[in-house]
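# Below: sequence and its predicted model.
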Amino acid sequence: MKTLYIECKMGAAGDMLTAALLDLFDDKSSILSELNSIGIPHVSFNAETTEKCGINGTRMLVKVDGQEEGSSLSSHIHSDHHTHNSLPNIKALILGLNAPDKVKSDAIEVYKSLAMAESKVHGTPIDDIHFHEVGTFDAIADIVAVCYLLYKIHADHILVSPIHVGSGTVHCEHGILPVPAPATAELLKGVPIYGGSIESELCTPTGAALLRYFASSFNDFPVMITEICGYGMGKKDFPVANCLRIFIGDSLNSKDQVFELNCNIDDITGEDLGYAMDAIYEAGAREVFFTHVQMKKNRPGILLTVLVDSEQKDSVVKSIFSNTTTIGIREKICERYVLDREIKTIKTPLGDVQVKKSYGYGTTHIKAEFDNLINISKENGMSLANVRAEIAKYL
């Protein structure tokens, strides 16, 4: 299973993410040519090898009208209407780029998350949020580049470390704000973050939005066999190497343990069995099912089988005894080979679709939620086959 792990010990910004992803490729000049061919107005992509604390890595040089932009201004949204673009204008610009549809839809969703965060922080309707003109092109460059490079890499699984956000304050268009900036803090709700002694904005809103959108989960370094490591260098110098690292490798296949509880029952009604199944699920069972069996005295009976994790086992045992007529439960410990799973909602022209991806052991299964497909079919007068074919373009 191709796994990409993003290590954010010095935070994350759009240019650092782009640089680390670019550093994973052997032929960087060809990839830079592809990025420049996307056609972001006024923007040119360049890169250089640079050194931080004795470590060599890649630093991005994204220029707007020939000038390199600052990372802090490029990431913040504000409300001055003199030199701004609205979110619809940004979406139209992205849709007009020379990039795959998946890249454009991902970039738009990342931009929408930025606008939503700023909207909530400043109490401004999302349609009234405007983006600084110079910062707009800089931020679009970062966001589109990351979306494009991840599209090229096509990892099965993207994991992200806990994020170092820095400390102190940051200067932006609104004034002097605490670190993490309010929009960054909003985007990173529910994500493991930490501060430290470095007084600087280590994680920008753009970096936070990209990580939040693409990460399958936020965890410490997984057990994996690494193949490549990319270094994306920041602009500033600190006592600690200011770099973001990305690892690509094969994560080890997963196994887990589950308990199988079963019992034979021949003196309970079908109605009571139906109620018992619901109660056992509510107690924490993973699976509950019935098998018809022949019991003593030629009586037809039911074999009740329940799969449960160790944490819920006691409550499930109590539920079986409380809701069935059995007087004994058998227990087996089962080792399971399991595929890793993740569920994500994707945006498509036909509507939102919940998608489950299962992967591992050399295989990947991607399945759209059937109820979503049915709803889209009814709403658009399309056959299920045509709906599946259209949705498949965005999986």
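Perfect, I can see it now. Numbers count the residues shown, from 1 in each chain.
# hey, let's count contacts and neighbours off CA atoms from now on
OK.
# can you give me the helices for this structure?
Here the chain has its helices, by DSSP state H, at 14-22, 28-37, 71-75, 87-95, 101-122, 133-153, 182-187, 205-214, 270-282, 313-323, 370-380, 384-392.
# can you tell which of those is closest to Val160?
Judged by CA to CA, the one of the helices of the chain that comes nearest to Val160 is helix 205-214, at 7.4 Å.
# and the angle from the closest one to helix 133-153?
30 degrees (axes from the mean of the first three to the mean of the last three CA atoms, to 10 degrees).
# Minimum distance to Phe290: which of the helices of the chain has it?
So among these, helix 270-282 is nearest, using CA to CA, at 9.0 Å.
# hmm, who's touching the closest one?
Glu287, Val288, Phe289, Val316, Ser319, Ile320, Asn323, Thr324 (CA atoms under 8 Å, 6 or more residues apart in numbering).
# out of those residues, which are buried?
Buried members of the contacts of helix 270-282, scored by 16 or more other CA atoms under 10 Å, are Val288, Val316, Ser319, Ile320, Asn323, Thr324.
# so what's the fourth one closest to, chain neighbours aside?
Read that as Ile320. Ile280 (6.5 Å; CA to CA, 6 or more residues apart in numbering).
# Determine which of the helices of the chain approaches Lys344 most closely.
Short answer: helix 205-214, nearest of the helices of the chain by CA to CA, at 9.8 Å.
# Okay, buried residues for the closest one please.
Neighbour counts over helix 205-214 (16+ other CA under 10 Å) mark Pro205, Thr206, Gly207, Ala208, Ala209, Leu210, Leu211, Arg212, Phe214 as buried.
# this is the comparison structure:
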Amino acid sequence: MAETVHAQCGFCRKRFRLRADQLNREVRCPHCKTVVKITPRTETATAAIEALRDAPRPTYPVASSRPRAMSQAAMPNKSVAIVWLVLVGVGFIGVLIGLFVVFGRRGGELIPAVGGDLTGQHFERNEIAPSAGAEAFARGMEPAVPGGAALPPAVVAPAELVQVHVERLLRGFKDETVTYAVGHVKNNTSEFIHSMKVTVGLYDENEKPLGEAVAILINIPPRYTAPLVADWTHDQGVRATRWALAGWETAPSGVPAELPHLEVTEPWPRRDPNSVAEDGEISAKVTNHGAVPVRDMDVVAILLDNKGKIRGAVKGEVTKEIKPETSEEISIRWTRCAGTLVSSAEVWVQPQY
């Protein structure tokens, strides 16, 4: 029987047996399959290995368990500190929210402008209690407070008779010299508002007054929300970025007390949904509920996307005779608003005076 010897793989360090005649030759490790060359140990190397194997191992002191206990005892204090920090932070945030709710905010949200539109920033200025204008309206008089009642947007008090909500600024009309303040006016009463004047103050980014956008609305039906397009004429290059409702008043001077009521139905924007053209046409059916024919009319329209967001506005004149208790179709063109954004329209028509 051939003599065998023990060998160790230099790669995986595992031991295996091989024949004595395989020393100083390359063999394959049966464990990791690596080809290694096995050489016999010399007497000096063998003695060194035996000396290391028989040498006494060093001893190390065992760490005391008392510092560990102290560290564990300190952990609850650390947790308590973290909890206190969290509570203080939450309390500070709560105080900030409370101050924000009580005192309100100076500026409103900025919405990205679309096309030629410029969305401004609303802020309250010289605010007047809504009850002042409401009480005057209930008495059939002009508001006792100059300028009427400044109503914050989207806030309706139970005693409020009229709600004015300015939502956007649209610029760039008529050779860059007209800016529209666009929104809605709601008649919360059970009677017609025969005439109403809305004034919107316009300001630059530093809150410097620039001018006023004005709109006159005639014959707002009870419980009805009418589109508001107040216009401001200015020089080229002038841009308003903020607005504040300056006031409203009923029965303004210069407006006749009785004018025919015109009802608008079936408003519809005519546009190519695949076209990027910035102009189009709005048609609507107008019924004259007055006792006399109407020929010259003022028309305003608000262009809305499929989510009801204001995308554009138009204000113009239409000449077409409408006899009492009859209906006619009218149309008006819009500009500076891509047809792909327009899904619907709100139209308001009233007789000229």
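All right, it came through fine. Not measured: the values here are computed from a predicted model.
# Please work out the TM-score for the two chains.
The TM-score (TM-score structural alignment, normalised by the length of structure 2) is 0.23; 129 aligned residues with a CA RMSD of 6.4 Å.
# just checking, His132 of structure 1 touches Leu87?
No - counting by CA atoms under 8 Å, His132 of structure 1 stays clear of Leu87, with 11.1 Å between them.
# between those two, who's got more neighbours?
Between His132 of structure 1 and Leu87, counted using other CA atoms under 10 Å, the more crowded position is His132 (24 against 19).
# Let me know the distance separating that one from Asp15 of structure 1.
His132 of structure 1 sits 18 Å away from Asp15 of structure 1, taking CA to CA, to the nearest Å as the criterion.
# same check, this time on Asn46 of structure 1
Taking CA to CA, one finds Asn46 of structure 1 at 11 Å from Asp15 of structure 1.
# who's more crowded, those two?
The neighbour comparison of Asn46 of structure 1 against Asp15 (other CA under 10 Å) goes to Asp15, with 27 against 16.
# contacting residues around the more buried one?
Counting by CA under 8 Å, 6+ apart, Asp15 of structure 1 has contacts Arg59, Met60, Val62, Ser71, Asp142, Gly232, Gly234.
# How many residues are close by the fifth one?
Read that as Asp142 of structure 1. 29.
# One more: the third one?
Burial of Val62 of structure 1 is recorded as 22 neighbouring residues (other CA under 10 Å).
# Leaving out the residues flanking it, which one is nearest to it?
Nearest one to Val62 of structure 1, counting by CA to CA, 6+ apart, is Phe45 at 4.9 Å.
# I'd guessed that neighbour sits against Gln67; true?
No - contact status for Phe45 of structure 1 versus Gln67: not in contact, 11.2 Å apart, counting by CA under 8 Å.
# The nearest residue to Leu262 of structure 2 once chain neighbours are set aside and Glu321 of structure 2: what is the separation?
Sequence neighbours aside, Asn288 is the residue nearest to Leu262 of structure 2 in space, at 4.8 Å (criterion: CA to CA, 6+ apart). Asn288 of structure 2 sits 10 Å away from Glu321 of structure 2, taking CA to CA as the criterion.
# Looking at those two, which is more packed in?
Per other CA under 10 Å, whichever of Asn288 of structure 2 and Glu321 has more neighbours is Asn288, with 23 against 14.
# Arg295 is in contact with the more buried one, correct?
No - the criterion here is CA under 8 Å, and Asn288 of structure 2 misses it with Arg295 at 10.3 Å.
# can you list residues touching both of the two?
Shared contacts of Asn288 of structure 2 and Arg295 (CA under 8 Å, 6+ apart): Ile322.
# wait, is Ala45 of structure 2 part of a helix?
Yes - remark: Ala45 of structure 2 belongs to a helix, assigned using DSSP: H, G, I helix; E, B strand; the rest coil.
# burial count for it?
Neighbours of Ala45 of structure 2 (other CA under 10 Å): 11.
# Can you give me every residue that contacts it?
Taking CA under 8 Å, 6+ apart as the definition, Ala45 of structure 2 has no contacts.
# Quick check: which helices or strands does the helix or strand where Pro227 of structure 2 lies pack against?
Per DSSP states H and E, Pro227 of structure 2 falls inside strand 225-233. With contacts defined as 3 or more CA pairs under 8 Å, 6 or more residues apart in numbering; DSSP states H and E, the secondary structure elements packing on strand 225-233 of structure 2 are strand 178-187, strand 193-203, strand 209-220, strand 294-304, strand 310-322, strand 344-351.
# Just tell me which of these ends up closest to Thr44 of structure 2.
It is, among these and with distance given as CA to CA, strand 310-322, at 95.0 Å.
# List the buried residues in the closest one.
Residues of strand 310-322 of structure 2 classed as buried by neighbour count (16+ other CA under 10 Å): Ile310, Arg311, Gly312, Ala313, Val314, Lys315, Glu317, Val318, Ile322.
# Leaving out sequence neighbours, find the closest residue to the fourth one.
Spelled out, that is Ala313 of structure 2. Using CA to CA, 6+ apart and skipping the chain neighbours, the partner closest in space to Ala313 of structure 2 is Ile302 (4.4 Å).
# State the number of residues packed around the one you found.
Ile302 of structure 2: 25 neighbours (other CA under 10 Å).
# now do Asp256 of structure 1
Asp256 of structure 1: 10 neighbours (other CA under 10 Å).
# Please name the residues that touch it.
Asp256 of structure 1 sits next to Glu335, Arg336, Tyr337, Val338 when contact means CA under 8 Å, 6+ apart.
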